[in-house]
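Asker: Attaching a predicted model along with its sequence, questions to come.
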Amino acid sequence: MKLTVNGVEHEADIEPDMPLLWVLRDELKIRGPKYGCGIAQCGACTVHMDGVAVRSCQISAGDADGADVVTIEGLGTPDSLHAVQAAWIEHQVAQCGYCQSGQIMQAAYLLEMTPEPTDEDIDKVMGGNLCRCGTYLRIRAAIKSASDAMKGA
């Protein structure tokens, strides 16, 4: 399979039914996407594939062949954070942090699709990303801050 991840082309000889999450974590050693549930219900494994937020635990390597994938590692850099990453820090969203890469990737997709989301928009799009620490109010505040920052950019 051939795959571009965070702007870097990769080629791997793997079974086509291997989940994209395992390709990223085990084959390419990209650790941002996390295994949470394995059934696309928690969002910890969220990445962007061809510009769409997807649960990498449910995308097969065969379906990802030729795709452009962005993980949390490719969203921004330490010197140039994505607006969502900066807002997450500003609002101190993370507690345990396990779900945060998936939360951030889903939030970045939300803002790409809906630059000025309402609370209802946020709840609808982010509802599939679970946070066991319950930081939902901070997540919502961070998304609104990121939206404001992106308007000013």
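Answerer: Noted; the coordinates are in hand.
Asker: going forward, measure contacts and count neighbours with C-alpha atoms only.
Answerer: Will do.
Asker: element containing the most centrally placed residue in the chain, please.
Answerer: Centroid-nearest residue in the chain, with C-alpha atoms, centre = their mean: Met105, separated by 2.5 Å. Per DSSP states H and E: Met105 is located in helix 100-113.
Asker: Comparison target, given below:
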Amino acid sequence: MINFTLNGSKKSFDGDPDTPLLWVIRDFEKLTGTKYGCGVAQCGACTVHLDGSTRRSCITPISTVDGSEVITIEGISGAEAEAVHKAWLALDVPQCGYCQSGQIMSAVALLQLTPKPTDEDIDGAMAGNICRCATYQRIRQAIKDAADTMEG
């Protein structure tokens, strides 16, 4: 039995310990905000927070989250999440929207660690988050705007 916390609720999983966290989140917990993109941790669509750090859930075996806290796009909260959400809306960041939950999870984690990120900080934190619609400039600006909002 694998026990973990998902978005603040205690959960147990009694299936194959090699099942990717992504499929536990989507298929067993019915939270579909976390997306399947590539299955090899290269696109970022499946990004969640695991014990406060970003993690690609498509390659994370559920057995490795025993006793851990997992936060998905449905459970993200706090000042950084609110600032990112407002900036995303203000700049109309999403086009198709498929990658956006992973983008937002990475952006929130960045702002939690680096409240006033440089372009280099943003590049590093967002590396591996692919946007097929190429909204990278809006994503960068939204992160900067969110940081500015939190600052003052």
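Answerer: Perfect, I can see it now. Remember, predicted model here, so these are calculated numbers, not experimental data.
Asker: Any idea what the TM-score is?
Answerer: Once the chains are overlaid, their TM-score stands at 0.94 when taken by TM-score structural alignment, normalised by the length of the second structure; 149 aligned residues with a C-alpha RMSD of 1.2 Å.
Asker: one step back: after superposition, how close is the helix holding Met105 of the first structure to the second structure?
Answerer: Once fitted to the second structure, helix 100-113 of the first structure is off its aligned match by 0.4 Å on average (mean C-alpha distance after the TM-score superposition for the first structure).
Asker: What is the corresponding segment of the second structure for the next helix or strand after that helix?
Answerer: Counting by DSSP H and E, the element after helix 100-113 of the first structure in chain order, helix or strand, is helix 119-126. Mapping helix 119-126 of the first structure onto the second structure (TM-score structural alignment) gives residues 119-126.
Asker: quick check, distance from that stretch to the centre of its chain.
Answerer: Computed by C-alpha atoms, centre = their mean, to the nearest Å, the chain-centroid distance of stretch 119-126 of the second structure equals 15 Å.
Asker: what's next to that stretch, contact-wise?
Answerer: Contact partners of stretch 119-126 of the second structure, identified using C-alpha atoms under 8 Å, 6 or more residues apart in numbering, comprise Gln103, Ser106, Ala107, Leu110, Thr114, Arg140, Ile143.
Asker: Are any of those buried, and if so which?
Answerer: Gln103, Ser106, Ala107, Leu110, Arg140, Ile143 (16 or more other C-alpha atoms under 10 Å).
Asker: which residue in the first structure lines up with the second one?
Answerer: Aligned counterpart of Ser106 of the second structure in the first structure: Gln106 (TM-score structural alignment).
Asker: returning to what we had before: what's the farthest-apart pair in the contacts of stretch 119-126 of the second structure?
Answerer: The two members of those with the most space between them (C-alpha to C-alpha) are Gln103 and Thr114, at 16.0 Å.
Asker: Would you agree Ser147 of the first structure is in contact with Glu116?
Answerer: Yes: using C-alpha atoms under 8 Å, Ser147 of the first structure is in contact with Glu116, at 6.0 Å.
Asker: Between these two, which has more neighbouring residues?
Answerer: Using other C-alpha atoms under 10 Å as the criterion, Ser147 of the first structure and Glu116 rank with Ser147 on top: 23 against 18.
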